[in-house]
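1. coordinates only, sequence not included:
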């Protein structure tokens, strides 16, 4: 297994470092980074996701590890909220402690370590990962925002009608759910699964084109991670970000192991979920921090630090995975 970890992680490190070097030397930056990101997420990722799932039948997918994964996310999120209090900062901290970078880092790691079978398990999680967690956090954050506004109005002797508050909440939640579904990550997974159920094969020329595009995703995504790290002023926030990194990189996979073993899970799908739980913090966390104007610098630093530390913590988790049943 140690050789497998070495073979999976060393290419990841080299590609991230390549991107970091390109960013630091000024070869790529500014608007170019956004253009590369669009190519990775809007072109390469959908091709890989659709093609992988276009041959997968629903009855062959084991959703138990996915349920265990989401349960572990929920447990850690609630613990953070209880510790931090019911406020915007607590919700963002809870998301940072549970939301994995399943695409840019998860796909290359799982693909190299577990092959196509591992990717099918990962994509079954990805299809619901963003939808459930981002919608849930949006609901929590909107409740917090409404509560804060009500307190502010009450302090001034004002109050908005209940119907107005309920309508605003419903519109926000619907918008979040729609954005989570009509997204370049879950949408091609769902379309690929639907196509697979027809039993039709992909035309050869289409399949080859998707294969070529999909094979470019992993190296491009990892280089993009490095470029992003080079442009991120995260060093000043290391101390405040460290707690989030520990929660995400270590506590989250540990919670999943406990829940999974209690549920009697075993085999490759469970191991893939554990490795996925050890992945660094996903960039969507920073976007939420920006949207709700809370802990922006802290979450930005946590995303960067989690990625760097994650290379070691993922190695630790992957070396421990053979000890799990099956």
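-> Now that the structure is in, tell me what you want to look at. Fair warning: this is a prediction, and the values are worked out from it, not measured in the lab. Numbering: from 1, shown residues only.
2. every contact and neighbour count from this point should use C-alpha atoms.
-> Noted.
3. what number of residues lie near residue 166?
-> 12 (other Cα atoms under 10 Å).
4. that one: what secondary structure?
-> helix (DSSP: H, G, I helix; E, B strand; the rest coil).
5. I'd like to know how far it sits from residue 16.
-> Shown here: residue 166 relative to residue 16, a distance of 45 Å by Cα to Cα, to the nearest Å.
6. one more: residue 68?
-> Note on residue 68: its distance to residue 16, by Cα to Cα, is 30 Å.
7. same question for residue 114.
-> Residue 114 is 20 Å from residue 16, by Cα to Cα.
8. number of residues surrounding the nearest residue to residue 187 once chain neighbours are set aside?
-> Distances taken as Cα to Cα, 6 or more residues apart in numbering put residue 181 closest to residue 187, at 6.1 Å, once the chain neighbours are dropped. Neighbour count for residue 181, taken as other Cα under 10 Å: 18.
9. so which elements touch the helix or strand where residue 196 lies?
-> Assigned by DSSP states H and E, residue 196 belongs to helix 186-198. Judged by 3 or more Cα pairs under 8 Å, 6 or more residues apart in numbering; DSSP states H and E, helix 186-198 is in contact with helix 45-53, helix 107-155.
10. structure B:
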């Protein structure tokens, strides 16, 4: 466990930790980090997402197993949203993204690199499947619904145009078209996308660390509740559901590893993009990132 923690997990965790330290010592400003986050989100993520989705072989995709995982995500999201609205009394948009923070694991930028380091690209297939489902379904869902709930009053035509031109959504759609039609990405284009996409994870994690360094980290009731749901309740739900359907052991192990990962940066990035209060979302990401280190090393 210690070897995995040192060699495979901490190197990935180093980027947000570096950003956090530089932010604490005021060497990188909040405005600079927000600009980096915007570039990573809107410019570098599309070339990272597109080839990954375009490479999905739907003929061998484990729909039954992933349907169970997806159903658990739906249950956990709805339960978290209702709890955040009724018990914790959070505004709609914030409660929406807190629900996203529970189910939207940092699988793309954090868990997948760790799984690839440990098991190789082929062995990390279950994590890639979660990334594909989260990117094509959940990410699109949260971008559209957050945009509608915060900017819906700007006019249906303008809202539809803004959503339709979102670079991340366009990359997801293009990837699905390539995957379903079995189209090949030209090698020069693939090389360019791999080169650009390689910067998405470290830049996003670094910016996240800087921005989180300006946020009070003392956990209040909301932060403790959401972090507990993310680190304990959600993995427990996945474990029970996969055990009930007798999923393949290798898939169960890696899907459980993914579910036990920290909250992804996307809820925070969306909150920044749409000017939603981040005072609860940010500490949730910090605490789940810290507290998941040991559990990830044990499960890996």
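-> Perfect, I can see it now. Just so it is clear, the model here is predicted, and its values are computed rather than measured.
11. out of the helices and strands packed on helix 186-198 of the first structure, which is the most enclosed?
-> helix 45-53 (a mean of 25; mean count of other Cα atoms under 10 Å).
12. so which elements touch it?
-> Applying 3+ Cα pairs under 8 Å, 6+ apart, one finds that helix 45-53 of the first structure makes contact with helix 107-155, helix 186-198, helix 204-215.
13. kindly recompute the last result at 6 Å.
-> Counting contacts by 3 or more Cα pairs under 6 Å, 6 or more residues apart in numbering; DSSP states H and E, helix 45-53 of the first structure packs against helix 186-198, helix 204-215.
14. the inter-axis angle of the last one versus helix 45-53?
-> Helix 204-215 of the first structure and helix 45-53 meet at an angle of 120 degrees, taking axes from the mean of the first three to the mean of the last three Cα atoms, to 10 degrees as the criterion.
15. residues in contact with helix 204-215 of the first structure?
-> Taking contacts as Cα atoms under 6 Å, 6 or more residues apart in numbering, the residues outside helix 204-215 of the first structure that touch it are 44, 47-48.
16. one more: the longest one?
-> Counting by Cα under 6 Å, 6+ apart, helix 186-198 of the first structure makes contact with 46, 49-50, 53-56, 127, all of which sit outside it.
17. before we move on, back to that, now the helix holding residue 196 of the first structure on the second structure. Mean distance?
-> For helix 186-198 of the first structure, the mean distance to aligned residues of the second structure following superposition is 3.0 Å (mean Cα distance after the TM-score superposition for the first structure).
18. name the residues of that helix that are buried.
-> 186-196 (16 or more other Cα atoms under 10 Å).
19. let's have those in TSV, adding distance to residue 82 of the first structure.
-> Listed next are the buried residues of helix 186-198 of the first structure as TSV, based on distance: Cα to Cα, whole Å:
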residue	distance to residue 82 of the first structure
186	30
187	33
188	36
189	34
190	35
191	38
192	39
193	38
194	40
195	43
196	43
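20. wait, which of those is closest to residue 140 of the first structure?
-> Distance to residue 140 of the first structure across the buried residues of helix 186-198 of the first structure (Cα to Cα) is lowest for residue 186, with 22.0 Å.
21. next one: residue 236 of the second structure from residue 257 of the second structure, what distance?
-> 11 Å.
22. quick one, which of these two is more surrounded?
-> Set residue 236 of the second structure next to residue 257 and count neighbours by other Cα under 10 Å: residue 257 wins out with 23 against 15.
23. and the more buried one? What does it align with in the first structure?
-> Taking TM-score structural alignment, residue 257 of the second structure has residue 275 as its aligned residue in the first structure.
24. and the strand or helix carrying that match, what does it pack against?
-> In the assignment (DSSP H and E), residue 275 of the first structure maps to helix 267-277. When contacts are defined as 3+ Cα pairs under 6 Å, 6+ apart, helix 267-277 of the first structure packs onto helix 252-262.
25. so which bit of the second structure is the helix it packs on matched to?
-> Mapped onto the second structure using TM-score structural alignment, helix 252-262 of the first structure spans residues 234-244.
26. mind listing residues that contact that stretch?
-> The contact list for stretch 234-244 of the second structure (Cα under 6 Å, 6+ apart) reads 259-260.
27. list the buried residues for it?
-> Buried residues in stretch 234-244 of the second structure, counted by 16+ other Cα under 10 Å: 234-235, 237-239, 241-242.
28. one step back: tell me which of the helices and strands packed on helix 45-53 of the first structure lies nearest to residue 284 of the first structure.
-> Comparing these under Cα to Cα, the one sitting nearest is helix 186-198, at 14.4 Å.
29. return the distance of the closest one from the chain's centre.
-> The chain centroid and the centroid of helix 186-198 of the first structure are separated by 20 Å, computed with Cα atoms, centre = their mean, to the nearest Å.
30. mind checking how far the residue nearest to residue 187 of the first structure is from residue 129 of the first structure?
-> Separation of residue 181 of the first structure from residue 129 of the first structure (Cα to Cα) stands at 11 Å.
31. find residues that contact each of those two.
-> Joint contacts of residue 181 of the first structure and residue 129 (Cα under 6 Å, 6+ apart) do not exist.
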